[in-house]
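J.: This is a predicted model, with the sequence first.
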Amino acid sequence: MDSGPHAPTTLVDVLHARAQRHADRPLYQQLASGEIVGELSYAAADRRARALAMELREHAQPGERVLLLYPFGLEYPAVFLACLYAGLCAVPAFPPDKQRATSTMPRVGAIIRDADARLILTTADLVETVEFARAEAVNPDALEILATDALGHDADRAETWTRPAQLEDALAFLQYTSGSTGTPRGVMIGHDNLYAHQRLAHEKFKQDEGAVTVSWLPFYHDMGLIGSLLYPLYHGGTTALMSPTAFLRSPLAWLMAVSKLRARVSTGPNFAYDLCVDRAARAKPDALDGLDLSSWELTVSGAEPLRPQTIERFCQRFAPHGFRPETFMPCFGMAEATLMVSGWPLERAPSLRRFSREALWTGRAEPLPEEAEDSEGRDYVSCGTPMREHEVAIVDPDTCARLPDGHEGEIWLRGPSVGRGYWGDAETSTRRFAAHIEGEAEAEAETKADSPGVWPWFRTDDTGFVLDGELYGTGRLADLIVIGGRRYQPHDIERKLAHGPDALVKEAVVFSIPDAEGKPQLCIAATGRRTSGDEVRRKLCERIAARVLERVGIEPDRVVLIPQRSVSKTTSGKLRRYRYRSALRDGELEVLWERSAGGVAG
């Protein structure tokens, strides 16, 4: 973007300027069955945002929270941009489903109560469903519902729009976390955080004007919102949108869209790449005829750890169709930092390294030679280096002292894209967004006095280590299991049970609960069939325990079988391990069979 006295400081400035520079260029396109069925140009998006912003100002004051509950389609990005133009604080959320109220209403209700929204924006078709959700508000009568379909189309009204004063200092939106380790929290992302993230992420992504992005990611998720809707706006590209449902129904349609539109960018979490490989293996021989992925330059993998096996399988399967390993950019990021913090360099194949399992048990990262046995090591993918103006530190979570390279600890970070805290939770915000490294507070104060651009540290609650200047994420601090002085990452054990050609179960959840003396017990909840007999269940539990002992070196204290399709996950696909921890402890988990280290109980 332009620099100088009139340089943009918010994405509102960026879109308003681009609407004049390339008015007719598509900003968003809607896909259905591989065809473009709708389009919103830069000029049309800017005009609609200005006109709708003027109408929204009649219903809410600048800074008030506005909940966005929309189905897939072009209305959502248009309305989100209008909220930015109006100076309102957008709150993206997944719309409730009356047919699945027990699974969709709790999260929506929690967000409605926490955000204390003034408005709910939706479509005319969803008003009745949203009325159903309004009852969750603290004061339902004060919460207005507005269908936006027919609003914001008056070109004359658009001409009356004025940019809100000090917009860069205002909140842009609340991004609610996935809730993988507890209740979702609303991260306060300012216009300044959002613009800084896109400006600095662009130095990593290096996409040109006109580059096409294909995305199936949900709009309410930070990867979908920041990476697929707003980053292309920053660099002047086009995003072709397919619905998440269409992707889940036919994962290969995602790749076909990349091929057909000659897209340069498309991203997804780890499971998406595995799903494509699995579907390709079962597809008809001609299902991939004509697939050409040679235009694909960048696929940012985030939201969950990227497994080395996933990269290898995907590259091997789709290399004949032009896919290159250099396309993968493993990243580390989170909603609290707007999206990305650290990423692998573009046009370099990801770095996959194996580390000593025994050393990792004691919190040290020691690389192994390539010829080392699989059982000796644990593979990790490098997440590269932090974005410019950002810094990462590995810190002892108990003492808050900085740890040297090659030691595992809590990942702390700071930089201009880190949000302002959690909405309505000043205590947690202070603890996590204004942290200090032990012994460095005085030096930080002196540095900040000389350089006002120094930011406070944010505690991520994630674990990892830095080696050779590169960041490796290893898991969640809340999920880390320490038994007998050794550290165990739950996902490492889960993969040995539920992934690969020799998987024992479809899904497994690993966690710990204290025994009567307060000592941690290693517990595994694995899926089993309701129709299986007792002997089948008993043998499966024995096989699970034996595999963990053989491949991880520890015998589980408890193995329980739970019904298939009962595994609880967040909207971004992360396991809610804390729910199993409390449910098993409190006797509220539906158990089909249980094996204890001291015996077996049905």
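T.: Looks like it came in fine.
J.: Could you use CA atoms for every contact and neighbour count after this?
T.: Noted.
J.: if you go through the stretch 501-602 of the chain in chain order, where are the helices?
T.: Counting by DSSP state H, counting those that start in this stretch, the stretch 501-602 of the chain has these helices, from start to end: 534-552, 577-585.
J.: right, and those helices - which one's nearest residue 201?
T.: Nearest of these to residue 201, taken as CA to CA: helix 577-585 at 31.3 Å.
J.: Surely residue 335 touches residue 177?
T.: Yes: with contact defined as CA atoms under 8 Å, residue 335 reaches residue 177; the gap is 6.3 Å.
J.: can you list residues touching both of these two?
T.: Taking CA atoms under 8 Å, 6 or more residues apart in numbering as the criterion, residue 335 and residue 177 both touch residue 187.
J.: In the stretch 401-550 of the chain, mark out all the strands, start to finish.
T.: Counting by DSSP state E, counting those that start in this stretch, the segments of the stretch 401-550 of the chain that form strands are 409-414, 458-467, 470-476, 481-483, 486-488, 508-514, 520-528.
J.: this is the other structure I want to compare:
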Amino acid sequence: MAEAAATGAAAVTAAAQAGTIALRLEALARAPDGRWSITFLDSHGAVAEHCTAAALAARVAAVAGVLERESAPGAPVLLVFQPCVDFLVAFLACQWSGRLAVPINPPRRHRLIARLQAVAADSGAKVALTGGGVAEQVAHWRADSTVLGALRWHDLGGLDLDPARAAPLRAVDPQATCFIQYTSGSTALPKGVEVSHANLMADMARMEAAWGLSPASTMVSWLPAFHDLGLIFGLLQTLFSGCPVVQMAPNSFLQRPVLWLDAITRFRGTHTAAPSFAYDLCNRRIAPEQREGLDLSSLVMAMNAAEPIDPQVMETFTDTFGPYGFRRETFAPAYGLAESTLAVTASPVGMAPRLFTLDPGALEAGRIALAPPSTTPSAPRRSVIAGCGAPLADVPVAIVDPQTLRRLPPDGVGEVWVGGPTIARGYWRRVEESAATFGVRIAGEDDPNGYLRTGDLGAMIDGELCITGRIKDLIILSGANHYPQDIERVAQAAHPALRIGSGAAFSVADDHGGVQVVLVQELERTQRRADPDPLFSAISAAVWENLELQLARIVLVEPGAVLRTSSGKIQRSANGRAWRDGALPVIAEWRSARERGRAGAVPSASQPVPGGDAAALGSWLREWLAQRLELPVSEVAAQRGLSELGLTSIDAVELAAALGAHCGRELPQTFAFDYPTIGAIVAHLCGPPAEPAAVARKVAGPRQGGDLEELLSMIEGGARGRD
């Protein structure tokens, strides 16, 4: 305990001395022996750009000069960048000049601008900085959106950054807001978390102490820089600790996962982070011949966070890459959220992840009971859950009954409440929501600072936080947030036979520990005997094309069957239980082809075929999809929607890459969403060029954003290590 207290005190002292991240950059730029640098890799893993601290500081000061002339101190500035070094320049220019950075990823498809508009409007930004090839899209955004058209846009790549007009470093109050982190997910009601300079420095000081970061470390990251795990841990932490960082675009990793591990090998990376699905992708997608030459022995820690932590994925990754230097104790499960800046708990370096075997019956009853080893087939069912580490120094964690607001006994499962100096200031311009989430008091206890309500359910087991679920309805799939009301709204707009405001989307666990999405939807009374197949096709296609989300099941029910509260609100958890128990009056139910688990897939063609041959290209596509989705080729018909087959967002990116390589042409990663059937793909590639809108289904209602970076963005704040 004395050692932990000393570590906590050292962390607090380091944070106080650091001041702000802009001051830290200035110090690194002046240091003659500074080791810090940023290296950005292209999609092939080659060095695209390298920048030292001194060069970075000069660019930052020059852009800060532009902000001084274009905006007032304390004003929000929208940052809309493709992955590149200029994003870091823009973010730090806001810190340098005392402006509030508002990072957000650009929509990958022109029509998916709803979230960008919502964040621009909610933040109140008047100025936007762009880079990485975004500027060419700005004219279209401005023409289509009054909100985006009113912004003053500046492309860093086209600015004349005169050193003579560079801005001096502005002194700021450490308690003031330094950036606004918008939580990912709902496009309709974005919430911006106000992170202060003091919050940021305190959290990074604690992460440095917990994970052994120093100038001798090397960070390797492919995480999206617009969101907090990639931004704070992947980029800003390296400035705080003075260590170099090697960065690549998320798409580069998704298309070729081996690039991540190859970068760790080449640059002798010591620290990295990713959600569980990324480690699983490496397990499945890096072939034995690609592993040759990898050396992961330099890694000190590999954070596993941002989505439910799958113990089997960690086990498989350790077994697969153990021969190449990866050690079990390198895994560092963690938990955090944007409202607490980033990290809340951390598994220390050098300690293997802790796994707890629980009695699921007790867990369902809201208690933690460790299960005895199973020795007979009749032994009680058990659940294995991964710990997310111990709370960081001076970060109290309480397990509270969400109804009575009282602290639960040590074996209780309840809502996770978090306190300490890393808790953010609140939600930007949302007083009521801030009061309901921040600074909440535990009933019967006298705490002047209060706690943050996380909305996550969990328990403390032997000093380790374990997350068991969520109170809120948020659906977490492959590291991305999906708000059920978005899914319901898009689905109901797909066909007039569906009752508006009468659906419930929820997630369920599959047999492999993954997450699937189910939609229960009422029909209009006059449509109860309608052919359900067109409805299923319309719903699955609409959700796929608008949200880039694949539904596993669609359940059509009688009017009035969807469960609600007395005030008329949809009870999504209750509907999920009723569906599982067979208690709903089901009219018809649909399962995706992938979810049905058909076997007998045919291997993909071994010999390339000419891209202009429609029949050959269609055959290649059917075989590729059959192999990827583990379906017989007979299931993969040209007219069937890719969403009906069960193609996920990650599959869609891989399809675009494989198809582009097969045809010898560059295809956008959104290709499968713009041409959502085999027939549409073949017609586009083998026939006269067509606009994507001409082949994509039209869906009434607002278009919602489900970008690839949203897929990768860390849930509600980046480091949520949910088990």
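T.: Perfect, I can see it now. Just so it is clear, the model here is predicted, and its values are computed rather than measured.
J.: To residue 345 of structure 1, which of the strands of the stretch 401-550 of structure 1 lies closest?
T.: strand 470-476 (10.9 Å).
J.: Tell me where the stretch 1-150 of structure 2 has strands.
T.: With strands called from DSSP E, counting those that start in this stretch, the stretch 1-150 of structure 2 shows them at 37-41, 47-52, 76-81, 100-104, 127-131.
J.: Columns mean neighbour count on top of these, output as JSON lines?
T.: JSON lines is the format used below for the strands of the stretch 1-150 of structure 2 (neighbours: other CA atoms under 10 Å):
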{"stretch": "strand 37-41", "mean neighbour count": "21"}
{"stretch": "strand 47-52", "mean neighbour count": "14"}
{"stretch": "strand 76-81", "mean neighbour count": "26"}
{"stretch": "strand 100-104", "mean neighbour count": "26"}
{"stretch": "strand 127-131", "mean neighbour count": "23"}
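J.: Tabulate the helices of the stretch 501-602 of structure 1 in a markdown table, adding columns for distance to residue 511 of structure 1.
T.: Formatted as a markdown table, the helices of the stretch 501-602 of structure 1 follow (distance: least, CA to CA, whole Å):
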| stretch | distance to residue 511 of structure 1 |
| --- | --- |
| helix 534-552 | 13 |
| helix 577-585 | 6 |
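J.: May I see the ones you listed organised as TSV, with mean neighbour count added?
T.: Output for the helices of the stretch 501-602 of structure 1, formatted as TSV (neighbours: other CA under 10 Å):
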stretch	mean neighbour count
helix 534-552	17
helix 577-585	18
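J.: nearest to residue 428 of structure 1, of those helices?
T.: Closest to residue 428 of structure 1 of the helices of the stretch 501-602 of structure 1 is helix 577-585 (CA to CA; 18.6 Å).
J.: which residues sit against the closest one?
T.: Contact with helix 577-585 of structure 1 is made by 180, 181, 182, 479, 509, 510, 511, 512, 513, 525, 568, 589, as judged by CA under 8 Å, 6+ apart.
J.: among those, which ones are buried?
T.: Among those, those classed as buried by 16 or more other CA atoms under 10 Å are 180, 181, 479, 509, 510, 511, 512, 513, 525, 568, 589.
J.: what stretch of structure 2 does stretch 418-431 of structure 1 fall on?
T.: Counting by TM-score structural alignment, stretch 418-431 of structure 1 pairs with residues 423-436 of structure 2.
J.: Pretty sure residue 306 is one of the things residue 328 of structure 1 touches, is it not?
T.: No: using CA under 8 Å, residue 328 of structure 1 is not in contact with residue 306; the gap is 10.0 Å.
J.: export the strands of the stretch 1-150 of structure 2 to a markdown table and tack on distance to residue 650 of structure 2?
T.: As requested, the strands of the stretch 1-150 of structure 2 are exported to a markdown table (distance: least, CA to CA, whole Å):
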| stretch | distance to residue 650 of structure 2 |
| --- | --- |
| strand 37-41 | 21 |
| strand 47-52 | 25 |
| strand 76-81 | 21 |
| strand 100-104 | 21 |
| strand 127-131 | 25 |
